[in-house]
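A.B. asks: Mind looking at a prediction? Sequence and model below.
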Amino acid sequence: MEKVLIYDTTLRDGTQGEGISLSVEDKLKIALRLDQFGVHYIEGGWPGSNPKDMEFFQKAKELPLTTSKITAFGSTRRHGVTADQDENLQRLLESGVSTVTIFGKTWDFQVTHALNTTLEENLDMIFESVQFLKSHGLEVIFDAEHFFDGYKANPAYALKTLRKAEEGGADWIVLCDTNGGTLPHEIETIVVAVKQTLTTPIGVHCHNDSECAVANTLAAVRAGARQVQGTMNGYGERCGNANLVSVIPNLQVKLGYTCVKKEQLGSLTSLSRYIHEIANVVPPNNQPFVGMSAFAHKGGMHVSAVLKSPETYEHLAPERVGNTRRVLVSELSGQSNLLYKAQELNIDLDKSNPACKRIIQNIKEMEHEGYQYEGAEASFELLLREGLGEVIEAFTIEFFNILVEKTANWQIKTMAVVKVRVFDEVVLEAAEGNGPVNAFDNALRKALESFYPEIKHMHLSDYKVRVLDGGGATAAKVKVLIESSNGKDKWSTVGVSTNIIEASWQALSDSFRYFLLKQKGNMVECVKAEVK
């Protein structure tokens, strides 16, 4: 299979995206993971633009890389300055890398209006800059900035700029859709024309302003490009860069090119989520290939078909990119959804069991009230086990009271009082907190820990409130989602009410119930918390 080299610019072009900021340590961690994944080039930054990027290049020398080449980015020499006197080019040499990427103008409009120089001088800038870097023994990648716009406006001049880079000794010439406005059929036609003109290998660098960056990249490869530039998760300026998370499996699985090893492709989902986490970005559920919803099935007919033959509603096996199949349970569910989820949870349930229909009907009624179990699978498992009679009471909340007080010096204090029955014993506890949910959590813990000391190992890790009926104003029904963790696993629970405190204790109680269920294994004894 023919090879396509992957050039990752997450650490440079990706950080130009709104809300994306990476420290030097962040960039080093990501670079190491990209190398483990099998990326061929990692663009670390622009050493001539800021001290942070230069620090990265110095520290990157210590990384135990086995596959990737760290690449420094810069531009052609400035107008009126010789290459050997240009500070930007000198910083590239000082970065200590063996591969550099420089961009140059290829659109005549950009030359005259942005650089404010002549077309001939721009050609000299390209040739002399590439030649200077090559004379220092570097691999040089020339990024032909605005090439596709330039070619459409003045193809003769745009091709001249590429030939100048080739004459200077460039190892790669990368065609850039810098404004992201070119369409796939145009990309393919233009790349074919360039291939007939040059002998130097061609790459492509696409932006996503027309939602075509991935499609444009694939079109360029089909036309002869053998290096693709992009970012993980599509980070980048404006609408982002070509998303390598989508480009790589499309090239390798769908088009038959070799980008990374098979086992490396299987780590794509974990890589994508790792970079989202480092960048402090919430992963989009609907992100192709790697998103939580990428292989999620909700409609009953779909699930029935997928259980028989996954390819009926999946374009590839999720395991190939390190993802997993998920079946959702909702008001659209049928028996197939329920049976699949039961099997997934190691619950013995047969479709002939009359409990199936009762549970499905109960789910639909609950969702009509505003409950949603797609993002609260711990609450769903409790609902399913209760429907099968597997859950008995291990504690009952008989009473709770939450007090919020504003003191004379404008401080807000919150206290919760909880009365809990654990089998034949009644416990009354009070606790303060930094809010009503935290106070209730603290009081409930105090009441239960003497009976269930394992509760000490769990904690609330996320709390979200969504208004379900905006027209109800302050009387609107709300949905509360709580995420809890024991330091290793995470689980989510849901509560719904017109009273935010009630919705919160529903979700919080479910969290305790689920945790104790897992601690007890398959034993019947777990928790059912209800206010009597």
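C.D. replies: Yep, it's here.
A.B. asks: From here on, just use CA atoms for contacts and neighbour counts.
C.D. replies: Noted.
A.B. asks: Tell me which residues of the host helix or strand of residue 56 come out buried.
C.D. replies: Under the criterion of DSSP states H and E, residue 56 resides in helix 51-60. Under the neighbour-count criterion of 16 or more other Cα atoms under 10 Å, helix 51-60 has 53-54, 56-57, 60 buried.
A.B. asks: Let me know the closest of the residues you listed to residue 89.
C.D. replies: residue 54 (13.3 Å; Cα to Cα).
A.B. asks: my read: the closest one touches residue 97, true?
C.D. replies: No: using Cα atoms under 8 Å, residue 54 makes no contact with residue 97, being 10.9 Å away.
A.B. asks: Run through the strands of the stretch 251-400 of the chain in chain order.
C.D. replies: 296-297, 326-327, 396-406 (DSSP state E, counting those that start in this stretch).
A.B. asks: among the ones you listed, which is the most enclosed?
C.D. replies: For these, the largest average neighbour count (mean count of other Cα atoms under 10 Å) is found in strand 326-327, namely a mean of 22.
A.B. asks: Show residues contacting that strand.
C.D. replies: 293, 295-298, 303, 337, 340-341 (Cα atoms under 8 Å, 6 or more residues apart in numbering).
A.B. asks: for stretch 188-207, same thing?
C.D. replies: Here stretch 188-207 makes contact (Cα under 8 Å, 6+ apart) with 148, 151, 159, 162-163, 166, 170-180, 213-214, 216-217, 219-220, 222-230, 239-242.
A.B. asks: among the residues you listed, which are in strands?
C.D. replies: 172-177, 227-230 (DSSP state E).
A.B. asks: State the number of residues packed around residue 502.
C.D. replies: By other Cα atoms under 10 Å, 17 other residues sit near residue 502.
A.B. asks: and what of residue 483?
C.D. replies: 21.
A.B. asks: Report the separation between residue 69 and residue 96.
C.D. replies: The gap separating residue 69 from residue 96 is 12 Å, by Cα to Cα, to the nearest Å.
A.B. asks: tell me the contacts of residue 151?
C.D. replies: By Cα under 8 Å, 6+ apart, the neighbours of residue 151 are 106-107, 157-159, 190.
A.B. asks: can we see that at 10 Å?
C.D. replies: Counting by Cα atoms under 10 Å, 6 or more residues apart in numbering, residue 151 touches 106-108, 157-159, 190, 194.
A.B. asks: where exactly do the helices run in the stretch 351-500 of the chain?
C.D. replies: 355-368, 377-387, 436-448, 500-520 (DSSP state H, counting those that start in this stretch).
A.B. asks: For residue 142, which of these is the nearest?
C.D. replies: It's helix 377-387; of the helices of the stretch 351-500 of the chain, that one is closest to residue 142 (Cα to Cα) at 50.1 Å.
A.B. asks: What helices and strands are in contact with the closest one?
C.D. replies: Judged by 3 or more Cα pairs under 10 Å, 6 or more residues apart in numbering; DSSP states H and E, helix 377-387 is in contact with helix 335-344, helix 355-368, strand 490-497, helix 500-520.
A.B. asks: next up, a second structure to put side by side with the first:
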Amino acid sequence: MLLDELGVDYIEGGWPGSNPKDAEFFKAIKNYSLNHAKIAAFGMTKRKGVSAKDDTNLLAILNADVGVAVVVGKSWILHVREVLRVSPEDNLDMVYDNVEYLKDHGLGVIFDAEHFYQGFREDPDYALRVVKTAEEAGADVIVLADTNGAMLPMDVYEITSKVVERVRVRVGVHMHNDSGCAVANTLMGVLAGARHVQGTINGIGERTGNADLIQVLPNLVLKMGFKALKGVESLRRMREVSHFVYEAAGLQPNPYQPYVGDYAFSHKAGLHVDGVSKITKAYEHIDPELVGNARRFVVSELAGTSNLLIYLKDLGISVGKDDPRLRRALERIKAMENEGYSFDLAPASAILVVLRELGLAKDFLSVDYWKVFGEHNLNVAVVKVNGELSVAEGVGPVHAVDLAIRNVASRIYPELNSVRLTDYRVVLPGEVKSTESVVRVLMEFTDGRRVWKTMGVSTSIIAASVKALLDGLNYILIINNNEIGKSINNK
């Protein structure tokens, strides 16, 4: 439904003739009302020596009950002779018969010319005959595929331009990323005259993936001036769509992904932060809000006081740039990073360092003692929180400690009942500059309104977890404290 809401023209639902799962998709999609997108079923040209009406692959497309068929055919003479093992003329007949048969049954047809660019390099006349044959049979769109991802942008532009000159129907491009050029090749194909783009959300696909539509679409609309989907309105949902697909696929979002990644508009170096705070376009190629992202300032060993001032400003705290307490906080942050902390991943822990140096951070919760007993999958934690003993049983040692701390914390501060742990990660061993290896524990929290991340570092996973948990709970209690928003004198 998200793709339909974005304004995607075609959603290729799979290959119904190849497996039961894809066939089930076409049954299930009937239960959804789409306002714009057309569902397409994929298939290949009929088998040698079998008529179109008897080919099970084509019948599966018809049985999928869709309005559009995507049919892939051979356009590289190497594949025709060595893979299909048919004559060049027989291959042309197969292409024509497939397209004509599906058109006669009322379907729109997109013809994917497999390995087209490689085929054109070896035998341009034959590659062009294949796509012209599909056009003559009634194909609505001719798609040129770089199936093994070998092409470079200049090759794509040159070859696509020649095809656009020869073909009357709409030309499309389908790029794989084996050479790391799928997005660039797609853009060059459009520049050469292609007006139909195939790709996947986040570039997820076979081998090294396909062209990432999350990158292609903003480039087309914002950088090249083309109309795509619903324009800027659709682009504002790029990050939302990207994360939804990652979650549905069981994958972690790529923080370095252009446009939508957590680090796409993150500024670490003090020089950059100072420049962005004065004029954003000095270090940002677009406004991050155009693609549903946000500007982030990272606190790290490369940070300057400008980085800290940005965070403090968001909290309503006014501090002079030359305040010596800021300098001391920055030195402490850099020393902690040398010990193994990575505050670019856990900015809330860095903010606590600054607030403590400014005298604004009261630790509402403290742990004086903890001990975990484990035997036969039974884990019991004994923790002394704010001078009070608490005992809890958990499915693991960290879970047991978490419950024991929260038993006391949530009773003293009921607002913590709304705080949930949404992510927990252990990085082992930590990359540190000392001789001893440490464990980093990263925790992500939410109270339904905010999201914040903290980190604990220790040679013990449990000890690191306790540090990260305490930082996470203390952070939100401090932020919610009315005193935190008051400006302070800087002397």
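C.D. replies: Structure received. In this text the structure is predicted, and so the values were computed from the model without any measurement.
A.B. asks: Need the TM-score from the superposition.
C.D. replies: Here the superposed chains carry a TM-score of 0.94, computed using TM-score structural alignment, normalised by the length of the second structure; 484 aligned residues with a Cα RMSD of 2.0 Å.
A.B. asks: returning to that earlier point: what range does the helix holding residue 56 of the first structure cover in the second structure?
C.D. replies: Here helix 51-60 of the first structure aligns to the second structure at residues 20-29, judged by TM-score structural alignment.
A.B. asks: Using TSV, lay out the helices of the stretch 351-500 of the first structure together with distance to residue 276 of the first structure.
C.D. replies: As requested, the helices of the stretch 351-500 of the first structure are exported to TSV (distance: least, Cα to Cα, whole Å):
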stretch	distance to residue 276 of the first structure
helix 355-368	31
helix 377-387	23
helix 436-448	28
helix 500-520	26
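A.B. asks: Tell me which of the ones you listed sits nearest to residue 266 of the first structure.
C.D. replies: Of all those, helix 377-387 sits nearest to residue 266 of the first structure, with 25.4 Å by Cα to Cα.
A.B. asks: Over in the second structure, find the residue span that closest one aligns onto.
C.D. replies: Mapped onto the second structure using TM-score structural alignment, helix 377-387 of the first structure covers residues 347-357.
A.B. asks: What's residue 404 of the second structure aligned with over in the first structure?
C.D. replies: Match for residue 404 of the second structure (TM-score structural alignment): residue 443.
A.B. asks: what's the spacing between that match and residue 504 of the first structure?
C.D. replies: Distance from residue 443 of the first structure to residue 504 of the first structure, by Cα to Cα: 14 Å.
A.B. asks: before we move on, the earlier item: report the buried members of the contacts of stretch 188-207 of the first structure.
C.D. replies: Here, 16+ other Cα under 10 Å leaves 148, 151, 159, 162-163, 166, 170-180, 213-214, 216-217, 219-220, 223-230, 239-242 buried among those.
A.B. asks: Residue 443 and residue 504 of the first structure: which is more packed in?
C.D. replies: Neighbour count, other Cα under 10 Å: between residue 443 of the first structure and residue 504, residue 504 has more, with 28 against 23.
A.B. asks: Surely that one is in contact with residue 466?
C.D. replies: No: Residue 504 of the first structure lies out of contact with residue 466 (Cα atoms under 10 Å); the separation is 11.5 Å.
A.B. asks: In the first structure, what residue corresponds to residue 213 of the second structure?
C.D. replies: By TM-score structural alignment, residue 213 of the second structure lines up with residue 244.
A.B. asks: and that match, how many neighbours?
C.D. replies: With other Cα under 10 Å as criterion, residue 244 of the first structure counts 27.
A.B. asks: just to revisit the earlier point, list residues touching both of residue 54 and residue 97 of the first structure?
C.D. replies: 44, 60, 72.
A.B. asks: As JSON lines, those residues with distance to residue 89 of the first structure would be great.
C.D. replies: Putting these into JSON lines (distance: Cα to Cα, whole Å) gives the following:
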{"residue": "44", "distance to residue 89 of the first structure": "16"}
{"residue": "60", "distance to residue 89 of the first structure": "20"}
{"residue": "72", "distance to residue 89 of the first structure": "10"}
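A.B. asks: picking up where we left off before, quick check, the match of residue 404 of the second structure in contact with residue 415.
C.D. replies: Yes: Residue 443 of the first structure lies in contact with residue 415 (Cα under 10 Å); the separation is 8.6 Å.
A.B. asks: got the strands of the stretch 251-400 of the first structure as JSON lines, with distance to residue 113 of the first structure columns?
C.D. replies: Shown next, in JSON lines, are the strands of the stretch 251-400 of the first structure (distance: least, Cα to Cα, whole Å):
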{"stretch": "strand 296-297", "distance to residue 113 of the first structure": "50"}
{"stretch": "strand 326-327", "distance to residue 113 of the first structure": "53"}
{"stretch": "strand 396-406", "distance to residue 113 of the first structure": "62"}
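A.B. asks: Of all these, which one comes closest to residue 454 of the first structure?
C.D. replies: Distance to residue 454 of the first structure, taken as Cα to Cα, is lowest for strand 396-406 among those, at 18.0 Å.
A.B. asks: Summarise which helices and strands that closest one is packed against.
C.D. replies: Partner elements for strand 396-406 of the first structure (3+ Cα pairs under 10 Å, 6+ apart): strand 412-422, strand 425-433, helix 436-448, helix 500-520.
A.B. asks: 6 Å instead?
C.D. replies: strand 412-422 (3 or more Cα pairs under 6 Å, 6 or more residues apart in numbering; DSSP states H and E).
A.B. asks: quick one, the strand it packs on and helix 436-448 angle?
C.D. replies: 40 degrees (axes from the mean of the first three to the mean of the last three Cα atoms, to 10 degrees).
A.B. asks: Span of stretch 291-298 of the first structure from start to end?
C.D. replies: So stretch 291-298 of the first structure: terminal residues 15 Å apart, Cα to Cα.
A.B. asks: Going by the alignment, residue 106 of the second structure corresponds to which residue in the first structure?
C.D. replies: Residue 106 of the second structure maps onto residue 137 in the first structure, by TM-score structural alignment.
A.B. asks: show me what contacts the counterpart of residue 147 of the second structure in the first structure?
C.D. replies: In the first structure, the residue matched to residue 147 of the second structure (TM-score structural alignment) is residue 178. Shown in contact with residue 178 of the first structure (Cα atoms under 6 Å, 6 or more residues apart in numbering): residue 146.
A.B. asks: Tell me how far residue 178 of the first structure lies from residue 243 of the first structure.
C.D. replies: 15 Å.
A.B. asks: One more: residue 427 of the first structure?
C.D. replies: 56 Å.
A.B. asks: Who has more neighbours out of these two?
C.D. replies: Of the pair residue 427 of the first structure and residue 243, residue 243 is the one with more neighbours under other Cα under 10 Å, namely 24 against 15.
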